[in-house]
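Q: I would like the atomic coordinates for the input below:
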Amino acid sequence: MKKKKLGLVPKLIIAIILGILVGQMRFLPEGVLRLPVTFSSIFSTFLSFIIPLMILGFVVVGISDLTEGAGKLLGMTTVLAYGSTLTAGILSYLMASAFFPSFIGESLVEKISGSGEGLSTLFSIPLSPLLDVTGAIVFSFVMGVGISALKSKGSGKYLYGFFKEFSEIISKVLSTIIIPFLPVYIFGNFLNLSYSGSVFSILSIFWKVFLLIIALHLLYVGFMFFVAGGVSGKNPWMLLKNQIPGYVTAVGTQSSAATIPVNVECARKNGVSKEIREFVVPLCATIHLAGSIITITSCVTAVLLIYDLPHGISLMATFIATLGVAMVAAPGAPGGAIMSALPFLTLVGIDPTGTMGQLLITLYLTQDSFGTAANVSGDNALAILVETFHKKSLLKEGKTISEVEAV
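A: Predicted coordinates for the structure are as follows:
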């Protein structure tokens, strides 16, 4: 019999609980308490080194891949997916800025900022990134667009192949080092927060943020299917019912990629043609991340409020617009979206390797499965919209109704 592996979220919850308990054990020698804090510091340094390489590995390939496919159909799907992701991000920010201040007040902010000092590390390892984040972003966009242009002329395959294989190496680093050691990293972080005395104030915020994010996920998925039903003339309640297996599978797997087979079947039940569902669903599993951006935007806003940092609409809109493109790089592994988003946290003044970055990762990963479920559910709503708009486009081009129905 195969042993059942403990998932990432349960490991994170255990790490948080243990970190809080151990941080309160003042009878332990300080050197013992500083060990996991030292590991977290070294892990953070390594993360700083990897982040620009993640940008190069994922964004170059993501942009290059986006320009391949079925012409007008690809363009339509990409515009709808990006528009949905942006809409979800803006709604998330509006929800967070409206509700979060009611339980993240000035007194709580002062209490967190006025907590005692944390533990220092035993030692540190100097490791500087090969590129800064801004340089990596600009280089990635230039290379991605350039490779795309070369591919349209029948060349660029070697350059594309290099970045594709480089992307696979970075994915391997994520799956074998970053993701597996995240619980240890979080353990050290929460041990330090517990030792300094700020952890309980932060936890009093966690559960409220969690509930509001889940509620917005469900509301947004419902909104998408009602729009899809209204445009296509289909019953939105039936569309939502048919999507339940895909939603539940995504909650369990925490991976859009792993849910594709089930999601394609959900699209079939919703009456989406074979050609459209087999094109749109796998593509949107990569480029449509409405659920993830809801979670990330809400968590970022919460962290900015906790540390009393600027969080205006212009700042967050820039972050959301950038993130909508950057998360195309998200691998199909649990936590892929937040890993792809880390390099861009500097846009809102968050150090991805500092305490705020660690807190954000923890907040996000405890809700990752629900964000993924919202992502894949939205994919099928988009498939219905794409098929409807595609048929209308064909009718405008002079196709007969029978020819359009045959698509």
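
Q: please count neighbours and contacts with C-alpha atoms only from this point.
A: Fine.

Q: how far does the longest helix that the chain contains sit from its chain's centre?
A: If you go by DSSP state H, the chain has its longest helix at helix 30-66. Its chain's average C-alpha position is 16 Å from that of helix 30-66, according to Cα atoms, centre = their mean, to the nearest Å.

Q: what is the subsequent helix or strand relative to that helix?
A: Downstream of helix 30-66, the first helix or strand assigned by DSSP states H and E is helix 72-99.

Q: elements contacting the helix or strand just after that following helix?
A: Next along the chain after helix 72-99, taking DSSP H and E as the criterion, comes helix 106-113. Contact here means 3 or more Cα pairs under 8 Å, 6 or more residues apart in numbering; DSSP states H and E; on that basis helix 106-113 packs against helix 199-232, helix 290-306.

Q: quick one on the thing from earlier: now do the longest helix of the chain: which elements does it pack against?
A: Counting contacts by 3+ Cα pairs under 8 Å, 6+ apart, helix 30-66 packs against helix 133-152, helix 157-173, helix 179-196.

Q: the shortest one vs helix 179-196, what angle?
A: Put plainly, it is helix 157-173. 50 degrees (axes from the mean of the first three to the mean of the last three Cα atoms, to 10 degrees).

Q: picking up where we left off before, give me whichever of the helices and strands packed on helix 106-113 is most buried.
A: Burial of the helices and strands packed on helix 106-113 is given as mean neighbour count (mean count of other Cα atoms under 10 Å); helix 290-306 ranks first at a mean of 27.

Q: the structure of the following sequence is requested for comparison with the preceding one:
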Amino acid sequence: MPTQSSPSLMQRLLHASLVKQILVGLLAGIALAWLAPSAASSVGILGNLFVGALKAVAPLLVLVLVTASIMNHPLGRKTSLGPILFLYLLGTFSAALIAVLVSFMFPSVLDLKVANVQITPPGGIVEVLKGLVMSIVSNPFRALIDANYIGILAWAIGLGLAMRHSADTTKTLVTDVSVAVTKIVRVIIRFAPLGIFGLVAETLATSGFSALYNYIHLLVVLVGCMLLVALVFNPLIVFFKTRRNPYPLVFACLRESGVTAFFTRSSAANIPVNMNLCRKLGLDEDTYSVSIPLGATINMAGAAITITVLTLAAVSTLGIQVDILTALLLSVMAAICACGASGVAGGSLLLIPMACGLFGIPNDVAMQVVAVGFIIGVVQDSAETALNSSTDVLFTAAACQKS
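A: Alright, predicted model coming up:
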């Protein structure tokens, strides 16, 4: 009987999870920069190609995802999910606001290439709002070409609302286009290990190993914000809702939902786990059968933190001054962006340029920030998903168990 040969090391690497592949690329980039700095500088083309592909697909992704989502929402659907939806939105906005405060207390600095980029930061909230309005009325084709994410979002919302009465065949076509673009994004992200390898090797070769400190500092700020939300602010929200000790429920959600989501890195994949946990908690099935899938789409506190912290890291690096009202507007924008995060790994990162647009940061610089997000994504994306998914059950249970 013929024996089956064991897979080679290369085959195991190619079929390993994306997290493991990115980790290998990260370590390989560090090793190359340490052992052969001159060679490390030359592989930067891999990072440039990866960032360029992200820059090309991100505007189209935002347009089709938001349009399809709004267009396919059933007309006149009546639900009793008002309190849960309110908690979802409150939690996401609160997370963004906390991320703003922590970022001000512990500012992060990134290694960005801005030598040939003209940056004109806004002078205050009035100028920010003026730029926001002018971006909204931008020509849609110009918005796509210039990666004007505010304009893209405005046109996507308008098209989605206008097409809600379209024929089913039209809705199917737009949905199919959305699925196709999402598949292209997944293909590009599969090349993230090579892109990370090139980015890390070139960055460390040119800026030195002190750049690693900046990555670690940024990651600590991100994870610290997520822990603060999960262990302090979410329990406060649940307490005010239920008037009971929230921590038994908080720890149950983190243990039975958060741990699984940390390793799957997908809120959608964790829906069956959350459904089973709701069943164990004795919640109303008619409620959680809707609120859990809904939460996997719009309850995105972790994504709001990621968008806010990375945007403010870019702002801090570029020396842009931020007033209180602009910071508040950023929190609102981050919460809205987070609700539109795509269902692929790293989806929240692709919405960072939209938030960067508030501060006049051009797309070329914003996409470098996205690339930094992929570098630390080995931990960041896992922690983000764990917070998002565990909070779905937490807020559903809080609304169902209201005293």
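
Q: before we move on, the earlier item: redo the helices and strands packed on helix 106-113 of structure 1 as a markdown table? Include distance to Gly114 of structure 1.
A: Formatted as a markdown table, those follow (distance: least, Cα to Cα, whole Å):
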| stretch | distance to Gly114 of structure 1 |
| --- | --- |
| helix 199-232 | 11 |
| helix 290-306 | 12 |
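
Q: quick one: closest of these to Thr87 of structure 1.
A: Between Thr87 of structure 1 and those, the tightest spacing by Cα to Cα is seen for helix 290-306, at 8.0 Å.

Q: what's the most buried one of the helices and strands packed on helix 30-66 of structure 1?
A: helix 179-196 (a mean of 23).

Q: matching residues in structure 2 for that helix?
A: Helix 179-196 of structure 1 corresponds to residues 189-206 of structure 2 when matched by TM-score structural alignment.

Q: what residues does the matching stretch touch?
A: Here stretch 189-206 of structure 2 makes contact (Cα atoms under 8 Å, 6 or more residues apart in numbering) with 18, 21-34, 37-38, 40-51, 111, 210-212, 345, 371, 374-375.

Q: rewinding a little: among the helices and strands packed on helix 106-113 of structure 1, which is nearest Gln254 of structure 1?
A: In terms of Cα to Cα, the element of those nearest to Gln254 of structure 1 is helix 290-306, at 11.0 Å.

Q: quick revisit: for Ile313 of structure 1, find the nearest of the helices and strands packed on helix 106-113 of structure 1.
A: Of all those, it is helix 290-306 that lies closest to Ile313 of structure 1, at 10.6 Å by Cα to Cα.

Q: what's the closest one packed up against?
A: helix 72-99, helix 106-113, helix 199-232, helix 313-326, helix 355-365, helix 368-396.

Q: single out the most deeply packed of those.
A: For these, the highest mean count by mean count of other Cα under 10 Å goes to helix 368-396, at a mean of 24.

Q: counting by contacts, list what that one packs against.
A: Applying 3+ Cα pairs under 8 Å, 6+ apart, one finds that helix 368-396 of structure 1 makes contact with helix 72-99, helix 199-232, helix 236-253, helix 256-269, helix 274-287, helix 290-306, helix 401-405.

Q: residues contacting the closest residue to Met143 of structure 1 other than its chain neighbours?
A: Ranked by Cα to Cα, 6 or more residues apart in numbering and with sequence neighbours excluded, the top spatial neighbour of Met143 of structure 1 is Val60, at 6.1 Å. Shown in contact with Val60 of structure 1 (Cα under 8 Å, 6+ apart): 140-141, 143-144, 163.
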